[in-house]
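Engineer: 3D model of this:
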Amino acid sequence: MKLSVSHAEDSEFTSGLRGFFEYRDLGIKEATDGRFGAHVIRAVPGQHAVGDRHVHELEFQMVYILKGWVNFWYEGTGEVTLKAGSCVHQPPGIPHQELAYSDDLEMIEIVLPAEFETLEVAE
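Structural biologist: Down below sits the predicted model:
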């Protein structure tokens, strides 16, 4: 493993898994040889959640809301609204869906491993 330092002014947001979000890689994937991944994710202003119900094939996923709010649906729980300061551990393989979010949404996502499969699930 290597030391990793990421500064906002040296990084840019790019497209990623969901077209209505932008992702800023925090350098954790490279520093841990792919064992972990971490991103700042923000809403694309004017876009709306159009995510399908899906699962991620991974060992760990955590989301911490920095700014704004997001509404998820989780199988077995239903709708959950997360706001600034909220944290959720999404268990491996839990079906979920992004339903809505504020235009100013920003969140941190930490995953294990850094690369994983996302599969849509039937409603």
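Engineer: contacts and neighbour counts: CA atoms only from here.
Structural biologist: Fine.
Engineer: Give the next helix or strand downstream of the host helix or strand of residue 22.
Structural biologist: Here residue 22, judged by DSSP states H and E, is contained in strand 21-25. As assigned by DSSP H and E, the chain's next helix or strand after strand 21-25 is helix 28-31.
Engineer: which other helices and strands contact that following helix?
Structural biologist: strand 37-43 (3 or more Cα pairs under 8 Å, 6 or more residues apart in numbering; DSSP states H and E).
Engineer: What is the neighbour count of the closest residue in space to residue 29 that isn't next to it in sequence?
Structural biologist: Setting aside the residues directly before and after it, residue 29 is nearest to residue 37 in space (Cα to Cα, 6 or more residues apart in numbering), at 4.7 Å. When neighbours are counted by other Cα atoms under 10 Å, residue 37 registers 22.
Engineer: one more to line up against the first:
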Amino acid sequence: MHDFTHMAASPGVLMFAFFAFAMFMPIMAFIAFAMFRWGWHADGAMPWPWMHSGGVFQSMGWTQQGENGSQESGNTAFDTYRAETLARLEEEAEAFAAFRDRFRAAKDREKFERFMDEMKSAPRQ
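Structural biologist: This next block holds a predicted model:
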């Protein structure tokens, strides 16, 4: 038979293991329950749709819906600044996308021309 007496844990280690397990299990049970109860639905619906629609906060009157669908702060100077900044960022994003496309096309054209030069200079079999 095997003698496991040399592996006996001290009372301090046993108490730590018990309390760690006792603290960990309720958290895991809550997460499992929450995922079951409020988790993603089979039809792909959001688990808490009111969080993404602003329904709870909007019903309390905490936000105002802008004419373009964005949230307004109520401070007209800030709202104007935000609208101008967002418009500028959209323009910069479009300009960058155009630059990126031109750069990729030039890079692809250069690779293709290099390939064609290599093919012309390669000996035929």
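Engineer: Can you calculate the TM-score here?
Structural biologist: Superposed pair, TM-score by TM-score structural alignment, normalised by the length of structure 1: 0.18. Supporting alignment: 38 aligned residues with a Cα RMSD of 4.3 Å.
Engineer: Assign residue 92 of structure 2 to helix, strand or coil.
Structural biologist: helix (DSSP: H, G, I helix; E, B strand; the rest coil).
Engineer: so how far is residue 14 of structure 2 from it?
Structural biologist: 61 Å (Cα to Cα, to the nearest Å).
Engineer: now residue 119 of structure 2
Structural biologist: 74 Å.
Engineer: same question, residue 22 of structure 2
Structural biologist: Where residue 14 of structure 2 is concerned, residue 22 of structure 2 sits at a distance of 12 Å (Cα to Cα).
Engineer: now do residue 84 of structure 2
Structural biologist: 63 Å.
Engineer: do residue 113 of structure 2 as well
Structural biologist: Counting by Cα to Cα, the gap from residue 113 of structure 2 to residue 14 of structure 2 is 72 Å.
Engineer: for the strand holding residue 22 of structure 1, packing partners?
Structural biologist: strand 37-43.
Engineer: What residues sit buried inside the strand it packs on?
Structural biologist: Within strand 37-43 of structure 1, the residues scored as buried using 16 or more other Cα atoms under 10 Å are 37-43.
Engineer: got the residues you listed as CSV, with distance to residue 71 of structure 1 columns?
Structural biologist: Shown next, in CSV, are these (distance: Cα to Cα, whole Å):
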residue, distance to residue 71 of structure 1
37, 23
38, 21
39, 19
40, 17
41, 15
42, 14
43, 13
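Engineer: Thought residue 112 was touching the residue nearest to residue 29 of structure 1, still the case?
Structural biologist: Yes. The pair residue 37 of structure 1 and residue 112 qualifies as a contact (Cα atoms under 8 Å) at a distance of 6.4 Å.
Engineer: residues near residue 118 of structure 2, how many?
Structural biologist: When counting by other Cα under 10 Å, one arrives at 11 neighbours for residue 118 of structure 2.
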